[in-house]
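J.: Mind folding the following:
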Amino acid sequence: MSKDLFLAIDVGTGSVRAALLDTRGKILAVTSREHDQIVPQFGWSEQRPRDWWAGVAAATRSVLAEVPDAASRIAAVAACGQMHGTVLVDDRGELVRETAPLWNDKRTVDYVTAFEAANRPESYLADCANPPTPAWPGFKLQWLRDNDPSAYRSTAAVLMPKDYINLRLTGEIAMDRGDGGASFLMDPRTGDWSQKMVGLLGLDQAKLAPLRNPVEILGSVTAQAAVETGLLEGTPVLVGGADYPVALLGSGVCRPGVGSEVMGTSAIITAIASQPLLDPSVCNVGTVEGNWGAFMLLESGGDAMRWARRAFHDKQFSYEDIVAKAAEAPAGSERLFFMPYLAGERLGDHRNARAQYFGIGAGHGLAHMHRSILEGVAFAVKRHINILDRISGAPLERVIASGGGAKTKLWLKIKASVYDIPILVPREAECGLVGCGIMAATATGQFSDLQAAADAYVAYDEEIRPDPAWADIYRPMQTFFEKLYQHSQTLYDDLDRLPQ
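T.: You can find the predicted model right below:
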């Protein structure tokens, strides 16, 4: 029987998903299993790796049942997974800690603050490609070393979530360079662990898993894993990748000059570059095809719409109602500005930034207020694009949009006009699963390289081009937005000192 299927596994924060794709990249079936997030105290966030495996086994059995003879037709298994979840295993591959702190766990904030106080960015950025944040596994390992010393001592390997699934599938231990590069511990110049960064954080390099490329074959499904999942023993399993870079690949974002915007609660803009862009305000993640994704995050993207729905309408308006109201106002909202920093900023000196309206006049109404939110988020993302363009020296030529915000046509047109470049929306919204298919197709020799596979697998529904009249209005407004941003910085600390 021909090997004409791929199995994609996505270990997300809310659920595990398993999907079968054909060799043309079409998703034939998807199943999912939810798992719980554990919050032992404020700011902490954990999950049980065994729950991920139970979900993978159940979802895989379920999806195999949806397609005839699926198990015998699978050419390869490729997994991606949530980043930064720090899993500790011993020399037998057994968990030494029942739970793993997740990407959104903030217990390491004091370690980050101490590192920032002791080290200037120029002294370490080239060695790790990233500014310090509580998400990075390097800081999680510091916390585990100091607060769960017996588990740390027993650890033979540190894994990320998809690596633990691969271990259960194959018995092999490895981490891909995408997850490794987002650990604060990998040297971007060598693609190996950085002795300097490991030393600065006081960690044991021997505990870090071997780093490999995502498209390499890690091993094959063991007899025990075959029993649990329904897969055939011996089915090849890839090293796989972190969910974000795999989703970039699955949306066709795999060449310099192409950017990605993921608009959910937050807004993440990513520019593909041949080397990491070293700046204290920019994070970098290694991409599957060997480039780097330099990204900046706006904490309140879609969340600004959620705030408007609650604050103005007590949740009685739908999001569609809000967008329809915004469409009644002219482009530029008659010089009304919204600064969308409802949850502060992720990096920089003013993480205590606040949102504001500026320029309100007697003629402004609800339509202007709503449209200025859509425009304000676009101006804030454009500010990030300008920073990335300046550092890279190669301006973005187009943006691929995904996430919930990519479904709002007015917002897409506003963004294209603010950014002054076209925006494309992938036809298949499941970019992570498609990215797994692209990796599997390349690993099994169907394509000569990942870019060729992405070109074949990824299609776009439409291209949203800038409206020339809107772009003329937005260009000087962007300059003013940047000035307003800079002037506002001087007020946030003073605001925090006011009595509540």
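J.: When you work out contacts or count neighbours from here on, use the C-alpha atoms and nothing else.
T.: Noted.
J.: ends of stretch 401-417, how far apart?
T.: 14 Å (C-alpha to C-alpha, to the nearest Å).
J.: Here is a second sequence; please produce its structure as well for comparison:
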Amino acid sequence: MKYVIGIDLGTSAVKVLLVNQNGEVEREVSKSYPLIQARSGYSEQDPEDWVEQTVAGLTDLLTDFSGDPVEIEGISFSGQMHGLVLLNENNQVIRNAILWNDTRTSAECQEVYDVVGKERLLNITKNPALEGFTLPKLLWVRKHEPDLFRMARKFVLPKDYVRYRLTGQLHMDYSDAAGTLLLNVSEKKWSHEICELLGLDIKLCPQLVESHEEVGTLIEDIAKSTGLTSKTRVFAGGADNACGAIGAGILEEGKTLCSIGTSGVVLTYEATGDKDFQGRVHYFNHGASDAFYTMGVTLAAGYSLTWFKDTFAKQESFEELLAAIDDVPIGASGLLYTPYIVGERTPYADATIRGSFIGVDSSHERKHFVRAVLEGITFSLHESITIFKNSGKKIDTIVSIGGGAKNDEWLQMQADIFNASIVRLQSEQGPGMGAAILAAYGCRWFNSLKECAEQFIIEDRTFTPIPENVAKYKELFSIYQEVYGKTKELNQQLVKFR
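T.: Prediction:
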């Protein structure tokens, strides 16, 4: 039997999957690492933690592997987007990585607009300047840590650094490069114009490769420490959302994905890079060659639920926390939640806004708050679906992955709020499976990513919208949409107290 490994470098943990030639997950290992939050709005990690835990995960994966390590033919990666890893002339890390959910760069986003111009930036990168993206982070380090910035010779994104440490080769794939605000998305090349306007040396940008492209093999030390062989082929991999799309079969027009992890994503396939959403949603290069995807993001989707559990039910499992939500009526008996606890991205792109519980009543119990959190997360994701539908896209079937696919009541909620059929996959591994598919295709097990996905991905169950629920949620959604405008100014006034 032949095998590949998919490595998904997430925000809280790295997940390592061993997948056989039939697309079956033989084993999976997860290794966590800490988040560093020195002050409000800051979010960093030590890249060495990623490397150590990835190597530990690979080692554990091989511990009980009964086959010959030579049968593990390839490894590929999925990784959290936008994070800035700065390297010196010896490719050593200069400072902690600044992550996608870090919001300290509002002034630098304005600098990008002032120098490049909003319209020109959208023309080149297809995306607005947001705090989470990589370019504002580069500008922040240059302004606030000039001595460190002068040491920088290259920047990469999180999974690229881990891959470098495993292979000794430094690259970045197009799907991750699209999230830097330095890539000409349509032309698939670094933008000399943006670099020149902002005074950045384009040599900071690494070599670009396709997601399925082979970039090296494991270095001897890594092979020995993990139990793999130095002949194991390593493929570039892709951004977590691109890999999540591949792992859910979003590889042709009409396919849409809802992924609820730490953040939440609604993603739909685009065959061309010439559509104009005026920056209301993200527009990135896909992990599939010469394809694209558009995407709306809820910054604190699954994180909203994690925050609630850790704050109010720390000793309970998520299953216990959600056990009573089917006893709570739609609308949580008049309780509404907005998931802006770390700011928001789609459709508001607002780093200052914060979350709210609206309509708290003395009759409300914890289960009402839990249902309100789930509904608020789903309403936020529905804002992205609404943008897609208003642009003329037909969205009647959505593949749901991540934490939102683990609870039947939540899946039905998605069907009712989105007014679309929701498909749950039989083996839902998200970005990790997408990385494995890229490795399998790179090893030439299949003639195309689509052919591989059809072999590896099996649907489990479909949840269809219930008309009376759709009507109730439509009314609630209109109320939800008013909360942002009515709390924006209040949150701006509260900033100085954070």
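J.: which residues touch stretch 68-79 of the second structure?
T.: Outside of stretch 68-79 of the second structure, the residues within contact range by C-alpha atoms under 8 Å, 6 or more residues apart in numbering are 1-10, 62, 158-159, 163, 227-229, 231-240, 243, 431-432, 434-436, 438-440, 442-443.
J.: Distance from that stretch to the middle of the chain?
T.: Relative to its chain's centre, stretch 68-79 of the second structure lies at 22 Å (C-alpha atoms, centre = their mean, to the nearest Å).
J.: helices and strands around the longest helix along the second structure, which ones?
T.: As assigned by DSSP state H, the longest helix anywhere in the second structure is helix 467-494. Judged by 3 or more C-alpha pairs under 8 Å, 6 or more residues apart in numbering; DSSP states H and E, helix 467-494 of the second structure is in contact with strand 336-338, helix 366-390, helix 408-418.
J.: post-alignment, the shortest one versus the first structure, mean distance?
T.: Relative to the matching residues in the first structure, strand 336-338 of the second structure has an average distance of 3.0 Å after the fit, by mean C-alpha distance after the TM-score superposition for the first structure.
J.: Pull out the buried positions in the following helix or strand past that strand.
T.: Per DSSP states H and E, the first helix or strand lying C-terminal to strand 336-338 of the second structure is strand 356-358. Using 16 or more other C-alpha atoms under 10 Å as the test for burial, strand 356-358 of the second structure gives residue 356.
J.: average gap between strand 356-358 of the second structure and the first structure?
T.: Following the fit onto the first structure, the mean deviation recorded for strand 356-358 of the second structure is 3.8 Å by mean C-alpha distance after the TM-score superposition for the first structure.
J.: What lies in contact with that strand?
T.: Taking C-alpha under 8 Å, 6+ apart as the rule, strand 356-358 of the second structure contacts 335, 336, 337, 338, 339, 340.
J.: Spit out the contact partners of the first one.
T.: So that's residue 335 of the second structure. Taking C-alpha under 8 Å, 6+ apart as the criterion, residue 335 of the second structure is in contact with 357, 358, 359, 360, 361, 368, 369, 372.
J.: For the helix or strand containing residue 400 of the second structure, give me the average deviation versus the first structure.
T.: Assigned by DSSP H and E, residue 400 of the second structure belongs to strand 397-402. Compared with the first structure after fitting, strand 397-402 of the second structure deviates on average by 1.6 Å (mean C-alpha distance after the TM-score superposition for the first structure).
J.: Next, the angle helix 408-418 makes with that strand.
T.: Angle, strand 397-402 of the second structure to helix 408-418, by axes from the mean of the first three to the mean of the last three C-alpha atoms, to 10 degrees: 140 degrees.
J.: Now for residue 487 of the first structure, how many residues are close by?
T.: Residues lying near residue 487 of the first structure (other C-alpha atoms under 10 Å) number 10.
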